[in-house]
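> Predicted coordinates and the sequence they were generated for:
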Amino acid sequence: MQDGRHDAKPGDGRRRGGRVRGRQGTARSTARPSGRGRHPAVGRLCLVAALGLGPVLPAQQALAVVEDSTPAVVEDGVLAYAFAADAQRVEGAPSTADAEELEPGRTYRSTLPAAGTVYYRLELDDTATAYASATAVPPPGRTVSVADGVKVTVEDADGRSCDVDTANFGAPGSPRPVAAWAMREISPRRSLCAEAGTYYVTVERAAPDARDASPDPWEMELITVSEPALETADPTRAPDAWNSATPAPVQGRAQRRPGGAGFAQATPLGEGVWRDDIRPGQSLFYQVPVDWGRQLHATAELGSSGTDASGYVASALDLDLYNPVRGHVEDLGIGYDGGQKAKALKPLPPVAYENRHASGRQVTAMRFAGAYYLVAHLSAEVAEKFGDGPVPLTLRVRQSGEVRDGPGYAGRVVPSDVFTVAGSGGGTADAGEGGADGDTLYRVLAAGGIGTGSALVVGLGVWTVVARRRAAV
């Protein structure tokens, strides 16, 4: 390991392996795949609750955790994207005149047409920064252009662009969920889009006319977040330097941790070595809680195929990192020839409010604490070379740096918990077998303030819910 310091450098866009991402601103068939049962510890819920183990999640979220773990829909042999259970259906309008309002803190489900732009409305004051993110979900089993994807823009009432971001499929050319974000930012460095009033979120395909572009409409998940101003003067300078050394990956035996099928079902990960199997065309979602002052390090590994097949897929695995408002931070690509391959994300700065004033997009995205998302996608092309069986996937997650106090907000963040870190977020690598798959579930019932008798009742209820859902399948 080498020690290094990173100095912020300009750069708003980048290109890697045919994938282009940039930020601009102007001042049912259901099935549970074999080996992916998510609740082997449900039968222990009542006992664990009675023991009064420490809390990881608020007790009222226990049933929500189970709800998120119902059998996933399978389309063309691939787990379909799992939309948030509470997502409200909203139709994008072809004109700003008919745009429906998106309320901060809500999750919405909509449709992105194959061509044209859809509009949504924001009603904003002159103090809070607003973020809007769109996750586009093309149908699995279709062709997609490497240049296509989703483009999100926030505009004011005069049609001036406040911010824009584009997410492309890039080199893998494999249909998968991709997310882009845009914001109306209140900052001493910006005078544009600072007034209170009506703003619009526009969403469109990145390259609908490109070769191999999908002619189908795509489903889409939208979220909006409101971040208030600070109580004291807003710092206007990003950290000058930070430790850019890449630490050694976490060692030890990997523990099984099945990935989720969407942002809303992202599986919590703590520091450690985590293992799952990923099929060609599949996307797996994980979330890692990262506190203020902490640096996140992640390495992805593809295991050997275990077959006699030969060949090479240049961009077999794509690992994307998203911040708590689903803004893209960084990604890596791994080529695959049937043998084991590994690659680490580039070093990222510690989470800090001041990062938003940096010139580089990867640094500005590390602007708040909360759940950061690791999204792994295995290209459908892998099936052509090595068959459609699962490929071993290992994630090595490490954090460094001292936890610091967060900023003092003058108002309320919406939703209130988006920039906070509660509990361990899924246990660490040395948590033992119980800490791998059922850790969050069976510890959730022991949340502070809930009595033993109440915990037992909740545990029985959760157990019953799961049993009924499994019987229904």
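Okay, I see it. Numbers count the residues shown, from 1 in each chain.
> all contacts plus neighbour counts: C-alpha atoms, from now on.
Fine.
> Can you give me the end-to-end span of stretch 214-232?
Terminal residues of stretch 214-232 are spaced 49 Å apart (Cα to Cα, to the nearest Å).
> Please identify the helix or strand for Leu46.
That one is not Leu; residue 46 is Cys. helix 45-51 (DSSP states H and E).
> what about the helix or strand following that helix, distance to the chain center?
Beyond helix 45-51 on the C-terminal side, the first helix or strand identified by DSSP H and E is helix 62-67. On the basis of Cα atoms, centre = their mean, to the nearest Å, helix 62-67 sits 19 Å off its chain's mean C-alpha point.
> try stretch 150-166
Taking the mean of its C-alpha atoms, stretch 150-166 sits 22 Å from the chain's own mean (Cα atoms, centre = their mean).
> Repeat that for stretch 359-373.
Offset of stretch 359-373 from its chain centre (Cα atoms, centre = their mean): 12 Å.
> in that stretch, what counts as buried?
When neighbours are counted by 16 or more other Cα atoms under 10 Å, the buried residues of stretch 359-373 are found to be 360-373.
> One more: stretch 72-86?
Of the residues in stretch 72-86, those with enough neighbours to count as buried (16+ other Cα under 10 Å) are 72-74, 77-84.
> out of the residues you listed, who's nearest Ala266?
Ala82 (9.5 Å; Cα to Cα).
> residues contacting that closest one?
Counting by Cα atoms under 8 Å, 6 or more residues apart in numbering, Ala82 touches 72-73, 261-265.
> From Thr135, how far off is it?
Using Cα to Cα, Ala82 is found at 11 Å from Thr135.
> And here is the other one:
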Amino acid sequence: MTVLLGFCATVAMPAAAAVPAPVAQPAAAPVAPVAQPAAAPVAVGGAGPGAYAFTPGARTVAGTEGTADAVPLDPRHTYRSSLPRGGRLYYRLRLAAQDTAYVPVTAVPPADAAVSATDGIRVSLRDATGGSCSYASARFGAGLSPRPVTALGQREAGKALCQGGGTYYLLVERLDAEGSGAAAPAQRWDLEIAPVTEPGLARAGATSPPRTWDSATPEPLTGRPRERSGGTGFAGARPLGPGVWRTTLTPGETRFYKVPLDWGRQLHASAELGGAPGHGYVGGALNLSLYNPVRGSVEDASLGYTGAAKPAALAPVPPVEYANRYAVQAGVTSVRFAGEYYLVLHLSTQLSGTFGQGPFDVTLRVRVDGQAHAGPAYAGSPVPEDAFTVTEQDREAALTGDTGGGGDDRVMWLVAVGGIGSGTALLLVLGGWTVAARRSHARAR
């Protein structure tokens, strides 16, 4: 009730009264960019249902062309930034020697951006001397469709490179093919940066990956699909559990889901694009991506489309185990901790020219196998603290689809737009929660 009353008071208060807390800047930068908390989640990537929704409260920062005045990032916060064409921008992190750091960067081009298959971003973490700890890239691929793409920079404690505590730098580079985006050279891509740190173990364990796991592709689930629309960003990903699920997408839309996976559990997933009238072929028409709890890429599948219903299935990944990190294959080493795993669907803009604007039916089949067990004993807590945790509330939400906001989003919008008094707002929100709970229960049956 305290949270609800606080919300009503915030809505009634004029926008000018909201004053963000000051953020400490590094001593080396006389005039460093200041990280300001966002007043509310803002959808970008163009108007309409395909827009990307950033993490509420994400702090806006500006990357720099050099390391001297790079703004610091803190794993207790998520950040917003932007990247110009051909840009190479630095950000600063302070890391403890014993912590493994993960810094995912999601690039969000405008909905009307012209992109090539090889356009995208490259992300690397570097030590204070400029030595590279890791690098990764993410590209738009055969769909030739602007969409959110995510690359992960990381510094792994215990590895040969980048040891010791101190200052590290995140470098984000934009990959633009020659001639790509020439019509809009000044067009910037928005960025979301969500750093996470993982502590070391309380005592040393095995340093080799599990030798055997069931890598066979199981029979796809059957049954009548249940409706489950996705979210429009990682922060608003819709909970999803085992089963057959249905949604609709229009060309250019991206939808986010999250599946809770305990230690020892194994995920299988596929997506089927329904049939549509028309003749022709579209490469990369539907893209299905799997990301781990720190938004690191696990697997990716896409399909070419001729108008006939066709599935895209992710390659099998192992059960979630700490020791997977010692494997070589990306599809194994990335399944290294429990938590929320993200399934991301994107429908290419290229479909509209051949098969129309849709909407197109998409069926998700999600299977979770394996026996859950306790995880390793960490020597400290990750940051954010719940990064590698699966709760009973998470498991329940995966079945009901409840994002925690219930059905009160529309009521909150009315409060914000209409300036309704706090007492009336309280009654409306309480009523909205009641109705949403009943509808959620009915849909789950």
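Now that the structure is in, tell me what you want to look at. Since this is a predicted model, take the numbers as computed values, not measurements.
> TM-score for this pair?
Once superposed, the chains reach a TM-score of 0.80 (TM-score structural alignment, normalised by the length of the second structure), with 383 aligned residues with a Cα RMSD of 2.9 Å.
> in the stretch 51-200 of the second structure, which spans are strands?
Taking DSSP state E, counting those that start in this stretch to define them, one finds strands in the stretch 51-200 of the second structure at 52-53, 59-60, 72-73, 79-83, 88-95, 100-108, 120-127, 132-139, 149-155, 166-175, 189-193, 196-198.
> Distance from stretch 135-142 of the second structure to the middle of the chain?
Taking Cα atoms, centre = their mean, one finds the center of stretch 135-142 of the second structure at 15 Å from the center of the full chain.
> mind listing what the residue mapped onto Ala115 of the first structure from the second structure touches?
For Ala115 of the first structure, the aligned position in the second structure is Gly86, judged by TM-score structural alignment. Gly86 of the second structure sits next to 173-176 when contact means Cα under 8 Å, 6+ apart.
> now do 10 Å
121, 173-177, 185, 188 (Cα atoms under 10 Å, 6 or more residues apart in numbering).
> Most neighbours among those residues, which one?
Comparing those on neighbour count, Ile121 comes out first with 25 neighbours (neighbours: other Cα atoms under 10 Å).
> mind checking what that one lines up with in the first structure?
Counting by TM-score structural alignment, Ile121 of the second structure lines up with Val150 in the first structure.
> which residues of the stretch 201-350 of the first structure fall in strands?
Taking DSSP E, counting those that start in this stretch as the criterion, the stretch 201-350 of the first structure carries its strands at 218-227, 241-243, 255-256, 267-268, 272-278, 283-290, 295-302, 313-322, 328-336, 341-344.
> and for the last one, what span of the second structure is it aligned with?
This points to strand 341-344 of the first structure. The alignment of strand 341-344 of the first structure onto the second structure (TM-score structural alignment) covers residues 310-313.
> Quick one: distance of the matching stretch to the chain centre.
Counting by Cα atoms, centre = their mean, stretch 310-313 of the second structure comes out at 22 Å from the chain centroid.
> what's that stretch in contact with?
The contact list for stretch 310-313 of the second structure (Cα under 10 Å, 6+ apart) reads 217, 220, 268-275, 286-289, 299-305, 362-365.
> Without its sequence neighbours, what residue ends up closest to the residue nearest the centre of the second structure?
For the second structure, the residue nearest the mean C-alpha position is Phe234 (3.2 Å; Cα atoms, centre = their mean). Excluding the flanking residues, the one nearest Phe234 of the second structure by Cα to Cα, 6 or more residues apart in numbering is Phe256, at 6.3 Å.
> before we move on, what about Gly331 of the second structure?
Distances taken as Cα to Cα, 6+ apart place Val298 nearest to Gly331 of the second structure, at 4.9 Å, with adjacent residues excluded.
> Please say which position in the first structure that neighbour maps to.
Using TM-score structural alignment to pair residues, one finds that Val298 of the second structure aligns to Val329 in the first structure.
> my guess is its match contacts Asn323, does it?
Yes - counting by Cα atoms under 10 Å, Val329 of the first structure does reach Asn323; the two are 6.5 Å apart.
> Between these two, point out the one with more neighbours.
For Val329 of the first structure versus Asn323, neighbours defined as other Cα under 10 Å are more numerous around Asn323 (23 against 18).
> Against Arg21 of the first structure, how distant is that one?
Relative to Arg21 of the first structure, Asn323 of the first structure is positioned 15 Å away (Cα to Cα).
> Kindly report the same for Ala59 of the first structure.
For Ala59 of the first structure, the distance to Arg21 of the first structure - Cα to Cα - is 39 Å.
> now Asp209 of the first structure
Following Cα to Cα, the distance that separates Asp209 of the first structure from Arg21 of the first structure is 18 Å.
> Between these two, which has more neighbouring residues?
Arg21 (20 against 15).
> Tell me who's in contact with that one.
Arg21 of the first structure makes contact with 12-15, 165-170, 180, 328, 330, 361 under the criterion Cα under 10 Å, 6+ apart.
> of all those residues, which comes closest to Pro139 of the first structure?
Distances from Pro139 of the first structure to the contacts of Arg21 of the first structure, taken by Cα to Cα, are shortest for Phe169, at 13.4 Å.
> What's that closest one aligned with over in the second structure?
Phe169 of the first structure maps onto Phe140 in the second structure when the alignment is built from TM-score structural alignment.
> try Gly389 of the first structure
Using TM-score structural alignment, the equivalent of Gly389 of the first structure in the second structure is Gly358.
> Now its match. Nearest residue, chain neighbours left out?
Using Cα to Cα, 6+ apart and skipping the chain neighbours, the partner closest in space to Gly358 of the second structure is Thr250 (5.4 Å).
> Would you indicate which residues of the helix holding Cys46 of the first structure are buried?
Buried residues in helix 45-51 of the first structure, defined by neighbour count with 16+ other Cα under 10 Å: 45-46, 48-50.
> Stretch 79-86 of the second structure too?
Buried residues in stretch 79-86 of the second structure (16+ other Cα under 10 Å): 79-83, 85.
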